[in-house]
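Chemist: Dropping a prediction and its sequence here:
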Amino acid sequence: MKLTLHAHEASKIINALRNGVAPVGLTENLIFGRQRELTEFNRCFSALKNGESIVKIITGEYGAGKSHLVHAIKNLALQGDYIIASFQVNGGFRLNKMDDLYYAIMHNLYMKGAHFEKTSFNEIFDLWIENLQTAPFPNQKRVEINTVCQEISKYNMNFARAFLMFMRGRIQRNQEMQNVTTSWLTGEKNIPFELKQKYDLIGHVDKTNTLDFLKAFSKLIHLLGYNGLIVFIDELDQIISERRDYRALAYNNLKHLIDLSASGEMAHSMFVFSGTPNLLSDYEKGFMSLEALSQRLNLPLDPDVSDPRQTVIHLERISEDAILSLVHQLIELYQIQDEPLDKMPSPQDVLRTIDASNLKTTRHVVTKAVQYLDTFLK
């Protein structure tokens, strides 16, 4: 694949790889040996357009290429006009509360053209509102907004009511109305009572209505013309180190998401989790600790069977041919950047010099190759 990058983009990729991380927004230039996985995710994207819901869990050792693959999938999703949410399990988010999941999704949104900068809730509606403002028929704006509200009211009436007030605030340029309704719709709970009463907002997001809100939001963005919602949650293995009760709640929530997806209740939505193989191998604290979850994930995995269509996708090190192609592309990146190589080694020479066959992970191969190629810079 011939690269068509600017010099500064090539330098950005090389610097990211030099530090052992995936180059955000540019990963598609270095994806080798993962065609089966990418084909499967393209299949999933087509299914989302048709109203399906899917859960995928990507596992692999540190350095196996999880982050690289996930970033490439994010790029594909954004280019395909999906709204994505991206965040990770940490001290503030443990997946043990569904309302925390909703809050994390609504505060970590990204959309096409944002260059991996977070998108505000308001910005998702900009194009739709612009089209409404220029509608050829005087009452089209009102009819279309009412139609959308009627559709999302099937999931939660309070959500639909808040969204209607949000739209009024946008159209009337009432900043307070926009701010209050946006806070309510995105899961904020500490909204003063008098402001909620002023704008006819009832209750707040909690464990009893979170899934209804999530279904309503997923339906909403599809009605706006996006192809669906894809949620990426990294560092899922952090759950293993949590308290037993938190861990059990998190795994039960994961099981519940799988059930909702399989039943078709979460239309036009996808959840992509990623983490280390401890999730699969730790019988005491991993997925196997909850039998209902392990059964749904078809665990333990058969080491002789690798099928990306399954819920769990376990990544091994890419093939030698794929590594050779990767290093070839890396050398080309060096030639594109402002500081080209003084001498052009062959990919075979690079792999032989760094003793690639004895390096355990793809990340080790790449970082060692970059270290070696840096010695040829003018």
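Modeler: Here it is on my side, so go on.
Chemist: make it CA atoms for all contacts and neighbour counts henceforth
Modeler: Noted.
Chemist: What lies in contact with stretch 41-51?
Modeler: 53-54, 73, 77, 227-228, 264, 267-270 (CA atoms under 8 Å, 6 or more residues apart in numbering).
Chemist: A further structure is provided below for comparison with the first:
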Amino acid sequence: MKLAVKPKEATAIINSLLSGVVPRIGVQHITVGRSDEVDAFIKALDDVKNGHSMVKFWIGDFGSGKSFMLHLLNTVALKQKFVVSTADFTPDNRLYSNDGKALVLYTAILDNIAIQTKPEGGALATLLEKWIEQVVATTAAENNLSLVEIREEQYLNLVKNKIMQSINELTDVGGFDFASVIMKYYEGYINDDELLKRNALRWLKGQYKTKTEARQDLGVREVINDLNFYDMLKNFTALFVSMGYSGFMLNLDEAINLYKISTSTMREKNYEKILTIYNDCFQGKVSNLFINIAGTREFLENERRGLFSYQALKSRLETNKFETLQIRDFAQPVIRLMPIDHNEIFVLLKKLKEVFEFHYKLEIDISDNEIQNFMEEIYNKPGASEFLTPREVIRDFLNILSILRQNPELDKAALFSDIQIKDERPVDILLDSIEEL
């Protein structure tokens, strides 16, 4: 088994997994047991390329591979020429708020925009300049000017007018200010005015707090806020598609943080926002937008605090009654991530060993039989059947490889026997589960 992994990917894989998080790049090299989900996802991407939009909910227990799956989806979508972005829900950001928390989520999305040549994010400026160059070329052709002439100051307004016209054709809500800010970015771009470019990016990322400041710096009357950020995401989607990209894909992880919103009214407002986005996508009110939301079963099914507490969502997201563990329906909005089996875990650990050895440029003296011994030891520990997750298995295995790299003389069997199983579920989720009993 030889993996065609790049040094940068290997470093990201090992360092991230040892830290208990999913690597931003390289996950395709260590993927096992998700071929059916990926095949269905590729089919869904084809639909979005053709102008449809959709929302998918990826549901699984803590440590079951939800975040891993979203990163894999990113990799697949980038290869299909999608613009992608990722963001985590946290106690400080959400889809709906009246105190800036929704804007924090929007800013994270804009900061993390990625394309195939910049898969780690930070691609917004690159995309803007690419779109501007396309507008410049079109304007030059329409006015029988060369690409050198069109950049002269006397033709600045020609290009600015074309930018405004193009944006107005693409957008519905907030298009005038959106176009005005992109024109300012063009001015900064053509005149090497870094401050003007930074200010334009600040506005596009929702980082202006007051209309007065935005008007002083950019001459626009509005700012992006908690209430209009979703319209701006739709504007960006149309902009990216006009450049030749297949669409815009957003991956929103850790949706359990919406479930954990303490105020029932605010929690319901967030679920109402999910419903609005869901309806927009499946009723054809927005094109080429693909949103993936990852959360736990509690987030989905809990009828007091989860999505199922909001009847309009429950009726849309209930599982196909004909689905079983053997007969899966990957076309429905909710995809439940089933645990990968022990054979798949074994293949995964072998892949991780190979990536580890590639990263450190050495060989670790641990055989396939010893990997199986490690698995038998960890899966037979007290509490393993209830609490053990793939994330725990991966981290423990890599920790052992790390110890053996630095202490090759150690007894591997003794290391295996020292493993302990812990319940990694958040305390507040456990308490809420107890309350439900």
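Modeler: Arrived safely. Since the model is a prediction, treat every value here as computed from it, not as a measurement.
Chemist: of the contacts of stretch 41-51 of the first structure, buried ones?
Modeler: Those of those that meet the buried threshold are 53-54, 73, 77, 227-228, 267-270, by 16 or more other CA atoms under 10 Å.
Chemist: picking that back up, of the contacts of stretch 41-51 of the first structure, closest to L38 of the first structure?
Modeler: Of all the contacts of stretch 41-51 of the first structure, the one with the least separation from L38 of the first structure (CA to CA) is I73, at 7.3 Å.
Chemist: taking the contacts of stretch 41-51 of the first structure one by one, which sit in helices?
Modeler: If you go by DSSP state H, the contacts of stretch 41-51 of the first structure have 73, 77 in helices.
Chemist: Same list, the contacts of stretch 41-51 of the first structure, but as JSON lines with distance to I331 of the first structure please.
Modeler: Output for the contacts of stretch 41-51 of the first structure, formatted as JSON lines (distance: CA to CA, whole Å):
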{"residue": "S53", "distance to I331 of the first structure": "40"}
{"residue": "I54", "distance to I331 of the first structure": "38"}
{"residue": "I73", "distance to I331 of the first structure": "24"}
{"residue": "A77", "distance to I331 of the first structure": "28"}
{"residue": "N227", "distance to I331 of the first structure": "37"}
{"residue": "G228", "distance to I331 of the first structure": "37"}
{"residue": "G264", "distance to I331 of the first structure": "46"}
{"residue": "A267", "distance to I331 of the first structure": "44"}
{"residue": "H268", "distance to I331 of the first structure": "40"}
{"residue": "S269", "distance to I331 of the first structure": "39"}
{"residue": "M270", "distance to I331 of the first structure": "36"}
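Chemist: Strands of the stretch 101-250 of the second structure, start to end?
Modeler: 248-253 (DSSP state E, counting those that start in this stretch).
Chemist: could you show me where the helices are in it, in order?
Modeler: Per DSSP state H, counting those that start in this stretch, the stretch 101-250 of the second structure carries helices over the ranges 101-111, 124-142, 156-170, 175-190, 194-204, 211-218, 229-242.
Chemist: nearest to I429 of the second structure, of these?
Modeler: Sorting the helices of the stretch 101-250 of the second structure by CA to CA, the top spot, which is the nearest, belongs to helix 101-111 at 22.1 Å.
Chemist: Please convert the helices of the stretch 101-250 of the second structure to JSON lines, extending it with distance to K353 of the second structure and mean neighbour count.
Modeler: Putting these into JSON lines (distance: least, CA to CA, whole Å; neighbours: other CA atoms under 10 Å) gives the following:
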{"stretch": "helix 101-111", "distance to K353 of the second structure": "33", "mean neighbour count": "22"}
{"stretch": "helix 124-142", "distance to K353 of the second structure": "36", "mean neighbour count": "17"}
{"stretch": "helix 156-170", "distance to K353 of the second structure": "49", "mean neighbour count": "17"}
{"stretch": "helix 175-190", "distance to K353 of the second structure": "47", "mean neighbour count": "21"}
{"stretch": "helix 194-204", "distance to K353 of the second structure": "42", "mean neighbour count": "19"}
{"stretch": "helix 211-218", "distance to K353 of the second structure": "52", "mean neighbour count": "15"}
{"stretch": "helix 229-242", "distance to K353 of the second structure": "39", "mean neighbour count": "20"}
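Chemist: wait, which of the ones you listed is closest to L362 of the second structure?
Modeler: Of all these, the one in closest proximity to L362 of the second structure, counting by CA to CA, is helix 101-111 (36.7 Å).
Chemist: Might you report the residue contacts of the residue lying closest to I132 of the second structure once chain neighbours are set aside?
Modeler: In this structure, I132 of the second structure finds its nearest non-sequential neighbour in Y186, 7.0 Å apart by CA to CA, 6 or more residues apart in numbering. Residues near Y186 of the second structure by CA under 8 Å, 6+ apart: 132, 160, 197.
Chemist: and what of S19 of the second structure?
Modeler: Counting by CA under 8 Å, 6+ apart, S19 of the second structure has contacts R395.
Chemist: from the buried ones among the contacts of stretch 41-51 of the first structure, which two are the most distant?
Modeler: Using CA to CA, these reach their maximum pairwise distance at I73 and A267, which is 19.7 Å.
Chemist: returning to that earlier point: quick one: what's aligned to the residue nearest to I132 of the second structure in the first structure?
Modeler: Mapped onto the first structure by TM-score structural alignment, Y186 of the second structure lines up with M167.
Chemist: Helix, strand, or coil at V366 of the first structure?
Modeler: Under DSSP: H, G, I helix; E, B strand; the rest coil, the three-state class of V366 of the first structure is helix.
Chemist: Show me what it aligns to in the second structure.
Modeler: In the second structure, V366 of the first structure lands on I394 (TM-score structural alignment).
Chemist: next one: S294 of the first structure
Modeler: Superposed on the second structure with TM-score structural alignment, S294 of the first structure falls opposite K314.
Chemist: got the contact list for the residue lying closest to that match once chain neighbours are set aside?
Modeler: For K314 of the second structure, ignoring the flanking residues on the chain, the nearest one in space by CA to CA, 6+ apart is F308 at 4.4 Å. F308 of the second structure makes contact with 300-302, 314 under the criterion CA under 8 Å, 6+ apart.
Chemist: Thanks a lot, see you next time.
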